[in-house]
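*Asks:* here are the coordinates; sequence isn't available:
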């Protein structure tokens, strides 16, 4: 019960912070404008946001608030040489020239695209489901479903991302970065705290399970 209260408190803090940030914004994304601006994104993410390569995430159907947050932090990573935000040599280089309106427009466009679902092998499904849905109380691992939902749909208002159908290669890479502390743009270190307790096997089965989750 205590852990549930702590988790709820973290969720409310993250959600209220996001709401405060949004209240300061008057920008509205224009999906039609975003489609034109998305041409450069297609090389890695696909024209409709469904990436063909596992190393690049599919962003079709992703929550707009999450997309804007990541683009802002990639831009911050570029301007601070990786000291703040989120840094990636490709994405930070692309985001550095984006205006706030560009970010909102791109987020509006990609969020309206239908994301493609994947499949999970039967051998992985049961093991992955147990950890995703129930976590591991003995190891202090919170269930992924607590924030991302049982179907991996995420929570748009809290900027918790859609996971359903994501490439296992990308999911695995991100969990490994959170575990190593190489990615640190998660509110209240929520993902780093969970990932620090995951084994290589945990990360593998979760990544494969999420691919077929819907």
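*Replies:* Alright, I've got the coordinates. Note that the coordinates shown come from a computational prediction; the quantities given were computed from them, not determined experimentally.
*Asks:* drop to CA atoms for contacts and neighbour counts, all remaining ones
*Replies:* Fine.
*Asks:* Tell me where this protein has helices.
*Replies:* According to DSSP state H, the chain carries its helices in the segments 2-23, 31-37, 42-45, 64-79, 91-95, 100-111, 122-134, 145-148, 168-180, 190-195, 200-211.
*Asks:* Now tabulate these in CSV and tack on distance to residue 157.
*Replies:* What follows is those, written out as CSV (distance: least, CA to CA, whole Å):
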stretch, distance to residue 157
helix 2-23, 7
helix 31-37, 19
helix 42-45, 24
helix 64-79, 7
helix 91-95, 23
helix 100-111, 13
helix 122-134, 21
helix 145-148, 11
helix 168-180, 22
helix 190-195, 16
helix 200-211, 21
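*Asks:* Throw those into CSV and include mean neighbour count and distance to residue 158, thanks.
*Replies:* Supplementary listing: the helices of the chain in CSV, determined by neighbours: other CA atoms under 10 Å; distance: least, CA to CA, whole Å:
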stretch, mean neighbour count, distance to residue 158
helix 2-23, 13, 5
helix 31-37, 16, 21
helix 42-45, 16, 24
helix 64-79, 22, 8
helix 91-95, 19, 22
helix 100-111, 23, 15
helix 122-134, 17, 19
helix 145-148, 19, 9
helix 168-180, 19, 19
helix 190-195, 20, 13
helix 200-211, 21, 20
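*Asks:* Looking at those helices, spot the one closest to residue 85.
*Replies:* helix 64-79 (4.3 Å; CA to CA).
*Asks:* quick check: angle from that closest one to helix 100-111?
*Replies:* 130 degrees (axes from the mean of the first three to the mean of the last three CA atoms, to 10 degrees).
*Asks:* Helix 64-79 packs against which elements?
*Replies:* In terms of contact count using 3 or more CA pairs under 8 Å, 6 or more residues apart in numbering; DSSP states H and E, helix 64-79 is assigned the packing partners helix 91-95, helix 100-111.
*Asks:* take the one below as the second:
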């Protein structure tokens, strides 16, 4: 199953992602200029600008030999497996499965309790990946995400069930949130849009987009999420409880509790 998924990635997809990352980085650099941050903190502008150039450099250094090998592999898998069956999610079944989630996540995926995440409007690919990661690992290995409640729920779902409920939730509308702590708002904005240069922490906006919408199939939607939940996930990444993103684990280990709390509160108000 993993091979068939990988074979679907082609040169055009890779180029699109790299171009998108480059434009997001340059967009952040432009925001820094407009907000007159260049004179006060030029390193934020330079960091965003250089990140964009890095993405562009990756575009120009893609090796044709590797791409050719990937293409040959894709063709061999397709020929061996026959016509690729495209999964079409059943939203009605997804809604039915969602009834098991109401107690924590709400009827439409907008959890009211801040300890549970809002999952309405979240990218289906991301939700599917999380459900897979909640399942026990192979040969008794620990799951990449440890959560007793979610592990029990995910254990009873088939692969199609996971895809159906993920697609249903993506189709729902997320409720708006708001930042509540005025004292940490500036720090939260600085971290989200400019990162922390002295700790080599990149801007959150570079991956999760300036408005927190994320990038489908790659980075989750964050805007409007409960601050308490977002903070708890940063702590989980730092403490090794959540291990399904090396990038986030590396970032969280460099952050203080104050920084986590500030950026989590700021994220809650993004829209």
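*Replies:* Everything's here; your move. Bear in mind that the values here come from a model prediction, so they are computed numbers and not experimental data.
*Asks:* just to revisit the earlier point, could I get the helices and strands packed on helix 64-79 of the first structure in JSON lines, plus columns for distance to residue 201 of the first structure?
*Replies:* Supplementary listing: those in JSON lines, determined by distance: least, CA to CA, whole Å:
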{"stretch": "helix 91-95", "distance to residue 201 of the first structure": "29"}
{"stretch": "helix 100-111", "distance to residue 201 of the first structure": "31"}
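*Asks:* Residue 130 of the first structure: which of those helices is closest?
*Replies:* The stretch from these with the least distance to residue 130 of the first structure (CA to CA) is helix 100-111; that distance is 29.1 Å.
*Asks:* What range does the closest one cover in the second structure?
*Replies:* Applying TM-score structural alignment, one finds that helix 100-111 of the first structure aligns to the residue range 159-170 of the second structure.
*Asks:* what residues does that stretch touch?
*Replies:* Taking CA atoms under 8 Å, 6 or more residues apart in numbering as the criterion, the residues outside stretch 159-170 of the second structure that touch it are 89-95, 97-98, 108-109, 119-125, 127-128, 131-132.
*Asks:* Stretch 72-90 of the first structure now?
*Replies:* 70, 91, 92, 93, 95, 96, 97, 98, 103, 183, 184, 185.
*Asks:* And for stretch 180-192 of the first structure?
*Replies:* Everything outside stretch 180-192 of the first structure that qualifies as a contact, by CA under 8 Å, 6+ apart, is 10, 14, 73, 85, 86, 174, 177, 178, 179, 196.
*Asks:* The residue lying closest to residue 33 of the second structure once chain neighbours are set aside: which element?
*Replies:* Taking CA to CA, 6 or more residues apart in numbering as the measure, residue 33 of the second structure lies nearest to residue 45, with 7.3 Å between them; neighbours along the chain are not counted. The secondary structure element spanning residue 45 of the second structure is helix 42-60 (assigned by DSSP states H and E).
*Asks:* roughly how far apart are whatever residue of the second structure lines up with residue 63 of the first structure and residue 234 of the second structure?
*Replies:* Under the alignment (TM-score structural alignment), residue 63 of the first structure maps onto residue 123 of the second structure. As judged by CA to CA, to the nearest Å, residue 123 of the second structure and residue 234 of the second structure stand 19 Å apart.
*Asks:* and if you look at residue 69 of the second structure?
*Replies:* Taking CA to CA as the measure, residue 69 of the second structure falls 38 Å from residue 234 of the second structure.
*Asks:* And for residue 40 of the second structure?
*Replies:* In this view, residue 40 of the second structure and residue 234 of the second structure are 29 Å apart by CA to CA.
*Asks:* Can you tell me the centre-most residue of the first structure?
*Replies:* Residue closest to the average C-alpha location in the first structure (CA atoms, centre = their mean): residue 161, at 4.1 Å.
*Asks:* Return the residues in contact with it.
*Replies:* The contact partners of residue 161 of the first structure, taken as CA under 8 Å, 6+ apart, are 62, 63, 66, 148, 153, 154, 155.
*Asks:* one more time with 6 Å
*Replies:* Contacts for residue 161 of the first structure (CA atoms under 6 Å, 6 or more residues apart in numbering) come out as residue 154.
*Asks:* Residue in the second structure paired with it?
*Replies:* For residue 161 of the first structure, the equivalent position in the second structure is taken to be residue 220, counting by TM-score structural alignment.
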